[in-house]
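**Q** What would the 3D arrangement of this be:
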Amino acid sequence: MGRAAQWLSLAMGCTAAVTCAVAATLVARRAAAWCRWSRAVEVVRGFEEACATPTERLQRVVNSLAVEMFAGLASEGASKVRMLLTCIDALPNGSEEGIYYVIDLGGTSFRVMRLELGSGSMVINKKVEHQPIPEKLTKGTSEDLFDLIASALKNFIDREGGKDVGMTLGFTFSFPVRQASISSGSLIRWTKEFSIEETVGKDVAQCLNEALARNGVNLQVTALVNNAVGTLAMGHYYDEDTVAAVIIGAGTNASYIERSAAITKCQGLLTNSDLTVVNVEWGSFRPPQIPLTPYDICFNNYVKCNQYDQAFEKMISGVYLGEIARAVLQRMAQESDVFGTSVNCLSTPFIFSTPCLAAIREDDSPDLIVVSRVLKEHLKIQDVPLKTRRLVVRVCDIVTRRAARLAAAGIVAVLQKTGRDGTLCGTTKVRKIRGGEPKRSVVAIEGGLYQGYSVFREFLNEAVDEILGDEIASTVCLRLMEEGSGIGAALLAASYSSTRQNSA
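**A** Modelled structure (predicted):
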């Protein structure tokens, strides 16, 4: 072989070697990339398995919550749900008339409302204004918080050209309160973003009354109600078959109409009827059938509360769903490079809101353009591949599905407690219509999560039908109530200021 041929052979050998080396490098990189992708997928798969809510498991959640409700009515401290008595033994019936004012406090903002009622279940006129609460006041002093509210009401009345003399005030206060009468009640504890410790144990209606006096407003609280109770009152105002109300928004809770005879812990309580409205306070329920995932527990490291506190609320309500999804996305970023290197925002608590989660889950565009925009604008993550965007949608779907189906289980538990689910208060597993004409049961629902997030609403409605079965589900109506908590407070103030005087 000539020297030229030898060089050619050597060159070809080197080229082959380089080609093999490059190929091997590419294969290794692809294998590594696939491994990292697989780890991200495994994070999501594990989360999905932990959040599974098959119908049978939901039924066990229903039974557990119903048992807790029975225990909570038997004695104080016997249950994970407080079953607070509201001192309300009658609901609005449509005969209420006049002009009423309302304060609605339940989160980082509050509402002031002026409502004009006409007979025959008619709201003639309504005026509402929203007022934000500076963060420092949610952790400041009781006097500062209630002075802000009283001042806002005074300015509202002045702008409306109204007079406060002789007017009636309803106060929606969406935190656990132990009521002594329809117009008074002491704060048990703050939830959500509030932590004004000096207010705990105080009569919050009196706190507002004193602030109103300091600000020159000639009004006093006539009805102190929880937002779920207000929604129940509004639901009953329009439809007397309304037996319960549920809040599914920033927080979650339920109220319902209970037989007074079933409330062992208040035997001897003077009422004008055999019915009493109960504020369930189901946010503190801890369903033993549903495991808390690391993503549920971890944010308690920077929220100062017990890791199991308000477990039901933290798996359902709008304050927390986006945060759960963020924690999963952060774990995906830690396990892989699916989001690239710009993932610093994923370590910021509560930067990913539930409206962002909803926008991602409801994106039905072929290339998931909304998902891309939300990741870029809110998490500063750019150029996310389509397959990763699909994985993000899957995370948001898992969080949404579990939340909605657990809320559905809560609704059925209330129906079961009142004998409206076809099981004779849970004593039989067979759900069917018994006796003569089936009872119609209306559940009033208020809250932005249910109202504004269509996928959540679909999952919830579907789960209620699954648990109840077709026959019983046909007798249950879930009815959306807008601003039910505030309007309901006005209705109860009207009702109790006219023919039914409170005992305080």
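**Q** contacts, neighbours, all on C-alpha from now
**A** Fine.
**Q** what about the spatially closest residue to residue 43 that is not a sequence neighbour, which SS state?
**A** Among residues not flanking residue 43 along the chain, residue 332 sits closest, at 6.3 Å (Cα to Cα, 6 or more residues apart in numbering). Three-state assignment for residue 332 (DSSP: H, G, I helix; E, B strand; the rest coil): helix.
**Q** ok, how many other residues are close to residue 187?
**A** Around residue 187 there are 18 other residues, counting by other Cα atoms under 10 Å.
**Q** One more sequence to fold, the one below, so I can look at both together:
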Amino acid sequence: REEGLFYGLDLGGTNFRVLRVQLGGIEKHVVNRESREVSIPPQLMSGSSSELFGFIASELAKFVADEEKCANVLSNGKKRELGFTFSFPVKQRSVASGTLVKWTKAFSIDDAVGEDVVAELQTAMEKQGLDMHVAALINDAVGTLAGARYYDRDVVAGVIFGTGTNAAYVEKANSIPKWEGELPNSGDMVINMEWGNFCSSHLPVTEYDRELDKESLNPGEQIYEKLMSGMYLGEIVRRVLLKMSLQSSIFGNIDHTKLKTHFLLRTPHISAMHHDETPDLKIVAEKLEENLEITGTSLETRKLVVEICDIVARRAARLAAAGLAGILKKLGRDGNAQEQRSVIAIDGGLFEHYTKFRECLEITLGELLAEYASKSVAVKHADDGSGIGAALIAASQSQYRNVE
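**A** Purely as a prediction, here's the structure:
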């Protein structure tokens, strides 16, 4: 119901996004939105907490400064409200505070672990002279769920398939064994699954996955994520190509320096090769040369590279679909004696840009569900869902404070 300008900050991978949303109330919903994406310098991902949050705050201040050009749309001089999407495991004790449990993906900033990330950001913004209040701390899965459910009440889950992966869904509060205290008035509760850390003996882990995990910043953790998220798919393909090249002559007599470099082959590179439809697989040849300095490959070798990309991406998509089916099964929406529409909102670059991954995920989900559910379940892309969700939750917290 709230009207005015609200902000979202989405930090979860190698980039972060700042977002400004103008809400028009219950009738007009989102009137306008603007966003900016910023790459995080690699050295800040393993530096100090003050350096990382200082950089984020400075970029946020630049973004806010641009609003002076349209200052007439500010809400009566109110303090700026920010929803902070922080997509790493936190121990959250209130809507606007949470201590970092551990880093995932490519981050390793020791002095931030155990600290309140909201306080760190608030301090950094104050140093920048930025008059902004962090109204809510969420993660990208919860933000995607909130943003999508704002438009469609049939949305039951928000899921991220990007640099990392996570999911959140709406559960009946009386179905939560860990719940303590009074039940919420709505009877519902959002469950942040942190499913990237799921591990099971049933997962199809290979020698390449085991070596990748052993050499990662967080060995033994985030196994599900390491099998299917955007940060790791290119690296898995690189490791397969390296072993094949060392044990055979598929690439000829090459210098293996590049091929031995960790994370040199990224998921956008394997996506481009996987989607190559040129008769001679010209794009595959270009990517091998540009990224790995492999030249003079035969057409048969290039076809083999595409097949490896397909195997790795298909495994990821089918594992992703299994996770979605698990949520629907838990909610009783997997086709067993129910007729309600169920929507899963998905955000993240892997789902958005890797077409074959997305198509395989959707086909597999249909295979896993009972006949009726495959028709009543919809998967939709939630464009910038987590950023909008963060701004919406900030707006809702602002409204509650005004009521109080």
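**Q** TM-score for these two?
**A** Remark: TM-score between the superposed chains equals 0.94 [TM-score structural alignment, normalised by the length of structure 2]; 396 aligned residues with a Cα RMSD of 1.8 Å.
**Q** what sits against the residue nearest the centre of structure 1?
**A** Most central in structure 1 under Cα atoms, centre = their mean is residue 317, positioned 2.8 Å from the mean C-alpha point. Contacts for residue 317 of structure 1 (Cα atoms under 8 Å, 6 or more residues apart in numbering) come out as 248, 249, 250, 251, 252, 403, 449.
**Q** swap in residue 209 of structure 2?
**A** By Cα under 8 Å, 6+ apart, the residues touching residue 209 of structure 2 are 226, 227, 236.
**Q** Out of those residues, which is nearest to residue 200 of structure 2?
**A** residue 227 (12.1 Å; Cα to Cα).
**Q** do you know how far the equivalent of the closest one over in structure 1 is from residue 283 of structure 1?
**A** Alignment note (TM-score structural alignment): residue 227 of structure 2 maps to residue 315 of structure 1. Here residue 315 of structure 1 is placed at a distance of 9 Å from residue 283 of structure 1 (Cα to Cα, to the nearest Å).
**Q** Now list whatever residues contact both of these two.
**A** Contacts common to residue 315 of structure 1 and residue 283, judged by Cα under 8 Å, 6+ apart, are absent.
**Q** Between these two, which has more neighbouring residues?
**A** The neighbour count for residue 315 of structure 1 versus residue 283, taken as other Cα under 10 Å, is higher for residue 315 (26 against 23).
**Q** That one touches residue 403, doesn't it?
**A** Yes. Assessed by Cα atoms under 8 Å, residue 315 of structure 1 is found in contact with residue 403 at 5.7 Å.
**Q** Spit out the residues that contact the two alike.
**A** By Cα under 8 Å, 6+ apart, the residues touching both residue 315 of structure 1 and residue 403 are residue 321.
**Q** any idea which helix is longest in structure 1?
**A** Counting by DSSP state H, the longest helix found in structure 1 is helix 3-50.
**Q** Which neighbouring elements make contact with it?
**A** Taking 3 or more Cα pairs under 8 Å, 6 or more residues apart in numbering; DSSP states H and E as contact, the helices and strands that helix 3-50 of structure 1 lies on are helix 318-335, helix 386-417.
**Q** again, 7 Å this time
**A** If you count contacts as 3 or more Cα pairs under 7 Å, 6 or more residues apart in numbering; DSSP states H and E, helix 3-50 of structure 1 packs onto helix 318-335.
**Q** Name the residues of the helix it packs on that come out as buried.
**A** By neighbour count, with 16 or more other Cα atoms under 10 Å as the criterion, the buried positions of helix 318-335 of structure 1 are 318-333, 335.
**Q** now residue 26 of structure 2, nearest residue through space, not along the chain?
**A** In space, residue 26 of structure 2 is closest to residue 1, 4.6 Å off (Cα to Cα, 6+ apart).
**Q** Structure 2: which residue goes with residue 27 of structure 1?
**A** Aligned partner of residue 27 of structure 1 by TM-score structural alignment: none.
**Q** What residues in structure 2 pair up with the helix or strand residue 246 of structure 1 falls within?
**A** Per DSSP states H and E, residue 246 of structure 1 falls inside strand 242-248. Per the alignment by TM-score structural alignment, strand 242-248 of structure 1 matches residues 155-161 in structure 2.
**Q** ranges for the strands of structure 1?
**A** Ranges of strands in structure 1, per DSSP state E, are 84-85, 98-105, 109-118, 122-132, 168-173, 177-181, 184-187, 221-225, 242-248, 252-259, 275-279, 441-446, 476-480.
**Q** nearest residue to residue 119 of structure 1 other than its sequence neighbours?
**A** Nearest in space to residue 119 of structure 1, with sequence neighbours left out and distances taken as Cα to Cα, 6+ apart, is residue 95 at 4.8 Å.
**Q** Could you tell me where stretch 376-394 of structure 2 falls in structure 1?
**A** Against structure 1, stretch 376-394 of structure 2 falls on residues 475-493 (TM-score structural alignment).
**Q** Please read the previous query as pertaining to stretch 309-318 of structure 2.
**A** Going by TM-score structural alignment: stretch 309-318 of structure 2 matches residues 396-405.
**Q** what about residue 349 of structure 2, distance to residue 391 of structure 2?
**A** As defined by Cα to Cα, residue 349 of structure 2 lies at a distance of 20 Å from residue 391 of structure 2.
**Q** what about those two, which has more around it?
**A** Neighbour totals were compared for residue 349 of structure 2 and residue 391, and residue 391 leads with 31 against 17 (other Cα under 10 Å).
**Q** who touches the more buried one in this structure?
**A** Residue 391 of structure 2 sits next to 6, 7, 8, 21, 82, 83 when contact means Cα atoms under 7 Å, 6 or more residues apart in numbering.
**Q** ok, those vs residue 255 of structure 2, which is closest?
**A** Nearest to residue 255 of structure 2 among the contacts of residue 391 of structure 2: residue 8, at 46.1 Å, using Cα to Cα.
**Q** Which residue in structure 1 aligns with the closest one?
**A** Under TM-score structural alignment, residue 8 of structure 2 pairs with residue 102 in structure 1.
**Q** Next, count neighbours for its match.
**A** Neighbour count of residue 102 of structure 1, defined by other Cα under 10 Å: 27.
**Q** looking at it, it is touching residue 170, isn't it?
**A** Yes. Between residue 102 of structure 1 and residue 170 there is a contact at 4.7 Å, judged by Cα atoms under 7 Å.
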